[in-house]
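can't give you the sequence, but here's the structure:
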């Protein structure tokens, strides 16, 4: 019996309507940019498996570093112990994180990184004797699937059944270069009516919304307003972090830095699950007290796992290498050339790019999870490229180690699809 057949007996896949969508493809190995299925078919992973495997699958350098750590220390509870990989990772991360970040808190995944950030903001004011319970977030943002993260997300396709159970959030549009004064007026209205704890945002790029890029100057004005009004700012860099925007973090494009940053995905290069919520010294100090109840009682069993920390350290080393930095520049240049080829295509409504993130909107209406979108996904897979459309948005976020030949194949398959849409 094939893996696909065995899969259907017991497994429930995420983001999938099993009644009507195609069965899952069984992948048996991966190396570099290539996924191989049980029938021997190869696929270029053009989205780095949800933006995680940015250094390619089964990267030899990362595997070696991880293997060494597995032989030394596998797991120890982080509430009572510490260890070299966690300490070293905190030191190396603080060096490259946006200015002002000084404390590292470990989580399991992107959603729980956001969850911890939300709880930090709420308890920050609670510990200071202030009752603040409302958040501000962008329209169409996505921050995860746990309840706090879901509350501040604006895509109802994900959280529609749970909306009556979520925390209070007021939403604002993303800045587009012309509307930031309107947004500031809206924020002024909110602050006059509500006790606002924090503003959470995806800096520069809204990933799940279709790689929508917004104006850095406008975002900076929003962050300046929040700082002036004592509203904590939480940058969700789960998708944007670790070089994808052309800088280490998307917040590096913005003068006003966040109070809290959420990290995951490429943090461990797709090899192991781990996440981090970092914060300023001021946030951390608000939890210091002779009262135990003012501590941050939020914990995950695998927090600070030594093996995951060693993996993250290896990924940071690679990110800062001349080879990877040069590769990133080459991918950016290549995508700019591709953009010039297709931006005027009659089937293309719009294009956008920042760093290695490239997206185009098809000049046709498509449901986010619908029949036409599934046909387009199958079209790509049949031609050996894994691209996962977000409605009518086709986006590319390739591993930093992709070859020129592989990258050109990705472009050619997209251009072929444009003739058939």
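Okay, I see it. Note that the structure is a prediction, hence the values are computed from the model and not measured.

Could you use CA atoms for every contact and neighbour count after this?
Fine.

Just the helices from the stretch 101-250 of the chain, written as ranges.
Secondary structure of the stretch 101-250 of the chain by DSSP state H, counting those that start in this stretch: the helices cover 110-127, 147-152, 156-159, 180-193, 216-228.

next one: the second one to chain centre, how far?
Spelled out, that is helix 147-152. Here helix 147-152 shows a centroid-to-chain-centroid distance of 15 Å under the convention C-alpha atoms, centre = their mean, to the nearest Å.

Would you mind pulling the contact partners of it?
111-112, 114-115, 118, 135-137, 141-144, 159, 163, 166-169, 200 (C-alpha atoms under 8 Å, 6 or more residues apart in numbering).

I'd like the distance between residue 251 and residue 399.
For residue 251, the distance to residue 399 equals 21 Å [C-alpha to C-alpha, to the nearest Å].

What residues sit buried inside the longest helix seen in the chain?
Ranked by residue count, the top helix of the chain under DSSP state H comes out as helix 322-342. Across helix 322-342, burial judged by 16 or more other C-alpha atoms under 10 Å covers 324, 325, 327, 328, 331, 332, 334, 335, 336, 338, 339, 342.

want to compare, so here's the second one:
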């Protein structure tokens, strides 16, 4: 049926973009009743985004951690444009295409350990869902079903139900807790508890897998821990026949100073989840990689041993091409130099403010630095300080999105020293004024 043209929506020319947004959009992680008007962004270039009035903002959080090379990167844009006129999409069940095959061929050799197969999905949450299903069905296919899962307290692995289940219970999961499957949560390892954690893992029964964010728990507050202790946990898991899943959705593609956080480990994971920086922040794509040992457990004449999972846009050719272009840029020597430069700048800034009385804690791993504000007993994600700091930095043309009383800088690697210094100066001012 052809719709009545008189009922087709025509934008109200009297309203600006923010006003039009308020009439039709429901934004993520937002209490819409009292939300501030959303800032209309019309253009991006490098580390900057620009609003309708031409005001420039430094994107100091890489637009939710995805943009690693800067906005509207001309090389990625060129490759995407070329692919659009060749093949925009094709069903990935029964068919394949060059961008998907080439991306897997290029990605697998640079991943930590011996990753052999790529399973494509749409985003970080779905990459985690696939990883969990791989592990649970692996044991079922082997004839030794295991149903328990191990994860860190305060973890965050996504907002789909499986990903929520293996995430720490919080305001993000509160409305759904009764519907989530049981998971055993353990503390982050340190010198005081590592022996206990190893002993505990050694005694676990029927545990299918251990999922972890390597070195940094992002949404949990940019909580950081040492690679040597994670290494010991992975060793204990291997001894206990527990599969391991590295959620490198945020840490992958250079964030921790190496291309992947798990490069800093001796023991490598069985499965790796990737997204965010995979496409350089241009569009959604998720990847779950695994070893041949896991893959081969699904090879059978018994069709019930098939991994029955898929998405309409699995291995979208345009997203794969964007990822290939992003890899080209990531693997250039100048990109690694930028990563090391940002890392070094953060380290200097850390030393400058770590003794400030309002700095409760400060921590850094690679290009990520997090400052925990002293707020007395109020440390909730819902702390009012969050809104004050968010508005303070926006006024100065900086996008910093605090996690409660924790602010963090996680910029595109192309950010200049001048822009970093401007952000540091703004944080110093906020420590005195907010």
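Cool, got the structure. Keep in mind that what you see is a predicted model, and the values were worked out from it rather than measured.

Got a TM-score for the two of them?
The TM-score (TM-score structural alignment, normalised by the length of structure 1) is 0.97; 418 aligned residues with a C-alpha RMSD of 1.1 Å.

Settle it for me: which of residue 251 and residue 399 of structure 1 has more neighbours?
residue 399 (29 against 26; other C-alpha atoms under 10 Å).

who touches that one in this structure?
Counting by C-alpha under 8 Å, 6+ apart, the residues that residue 399 of structure 1 touches are 33, 45, 46, 47, 48, 53, 54, 55, 56.

which ones are touching the third one?
Neighbour list for residue 46 of structure 1: 33, 385, 386, 387, 396, 397, 398, 399, 410 [criterion: C-alpha under 8 Å, 6+ apart].

same thing but at 10 Å, please
Residue 46 of structure 1 sits next to 33-34, 385-388, 395-399, 402, 406-407, 410 when contact means C-alpha atoms under 10 Å, 6 or more residues apart in numbering.

Residue 391 of structure 1 now?
Neighbouring residues of residue 391 of structure 1 by C-alpha under 10 Å, 6+ apart: 209-210, 361-362, 364-370, 372-374, 376.

swap the cut-off to 7 Å and go again
By C-alpha atoms under 7 Å, 6 or more residues apart in numbering, the residues touching residue 391 of structure 1 are 366, 367, 368, 369, 373.

Secondary structure class of residue 54 of structure 1, three-state.
Here residue 54 of structure 1 is recorded as coil under DSSP: H, G, I helix; E, B strand; the rest coil.

wait, I meant residue 94 of structure 2
At residue 94 of structure 2 the chain is in coil, as set by three-state DSSP.

ok, now how distant is the aligned residue in structure 1 for it from residue 348 of structure 1?
Taking TM-score structural alignment, residue 94 of structure 2 has residue 80 as its aligned residue in structure 1. Applying C-alpha to C-alpha, one obtains 55 Å for the distance of residue 80 of structure 1 from residue 348 of structure 1.

Comparing the two, which residue is more hemmed in?
Per other C-alpha under 10 Å, whichever of residue 80 of structure 1 and residue 348 has more neighbours is residue 348, with 17 against 6.

sorry, back to before: quick check: the longest helix of structure 1 aligns to which part of structure 2?
If you align by TM-score structural alignment, helix 322-342 of structure 1 falls on residues 333-353 of structure 2.

Distance from the matching stretch to the middle of the chain?
On the basis of C-alpha atoms, centre = their mean, stretch 333-353 of structure 2 sits 21 Å off its chain's mean C-alpha point.

For it, give me the average deviation versus structure 1.
Compared with structure 1 after fitting, stretch 333-353 of structure 2 deviates on average by 1.1 Å (mean C-alpha distance after the TM-score superposition for structure 1).

quick revisit: would you list the helices of the stretch 101-250 of structure 1 in JSON lines and tack on distance to residue 19 of structure 1?
Below are the helices of the stretch 101-250 of structure 1 laid out as JSON lines (distance: least, C-alpha to C-alpha, whole Å):
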{"stretch": "helix 110-127", "distance to residue 19 of structure 1": "27"}
{"stretch": "helix 147-152", "distance to residue 19 of structure 1": "25"}
{"stretch": "helix 156-159", "distance to residue 19 of structure 1": "17"}
{"stretch": "helix 180-193", "distance to residue 19 of structure 1": "42"}
{"stretch": "helix 216-228", "distance to residue 19 of structure 1": "42"}
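
and those as CSV, adding mean neighbour count and distance to residue 282 of structure 1?
As requested, the helices of the stretch 101-250 of structure 1 are arranged in CSV below (neighbours: other C-alpha atoms under 10 Å; distance: least, C-alpha to C-alpha, whole Å):
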stretch, mean neighbour count, distance to residue 282 of structure 1
helix 110-127, 24, 9
helix 147-152, 24, 22
helix 156-159, 14, 33
helix 180-193, 14, 22
helix 216-228, 19, 13
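
Which among the ones you listed is found nearest to residue 313 of structure 1?
Of all those, it is helix 110-127 that lies closest to residue 313 of structure 1, at 18.0 Å by C-alpha to C-alpha.

how much does that closest one stray from structure 2?
Using mean C-alpha distance after the TM-score superposition for structure 1, the mean distance for helix 110-127 of structure 1 is 0.4 Å.

ok, and what's touching that helix?
Helix 110-127 of structure 1 is contacted from outside by 107, 131-133, 143-146, 148-149, 197-198, 232, 234, 238, 260, 262-264, 275-277, 283, 286-287, 294, using C-alpha under 7 Å, 6+ apart.

Show me what residue 13 of structure 1 lines up with in structure 2.
In structure 2, residue 13 of structure 1 lines up with residue 27, judged by TM-score structural alignment.

if we can go back for a sec, what's the closest of the contacts of residue 46 of structure 1 to residue 183 of structure 1?
Closest to residue 183 of structure 1, out of all of the contacts of residue 46 of structure 1 and judged by C-alpha to C-alpha, is residue 395, at 28.0 Å.

tell me, how many neighbours does that closest one end up with?
Residue 395 of structure 1: 24 neighbours (other C-alpha under 10 Å).

Surely it touches residue 359?
Yes. Residue 395 of structure 1 is within contact range of residue 359, at 4.0 Å (criterion: C-alpha atoms under 7 Å).

Tell me how far the residue positioned nearest the centre of structure 1 lies from residue 352 of structure 1.
By C-alpha atoms, centre = their mean, the mean C-alpha position of structure 1 lies nearest to residue 239, the distance being 1.8 Å. Remark: distance between residue 239 of structure 1 and residue 352 of structure 1 (C-alpha to C-alpha) = 17 Å.
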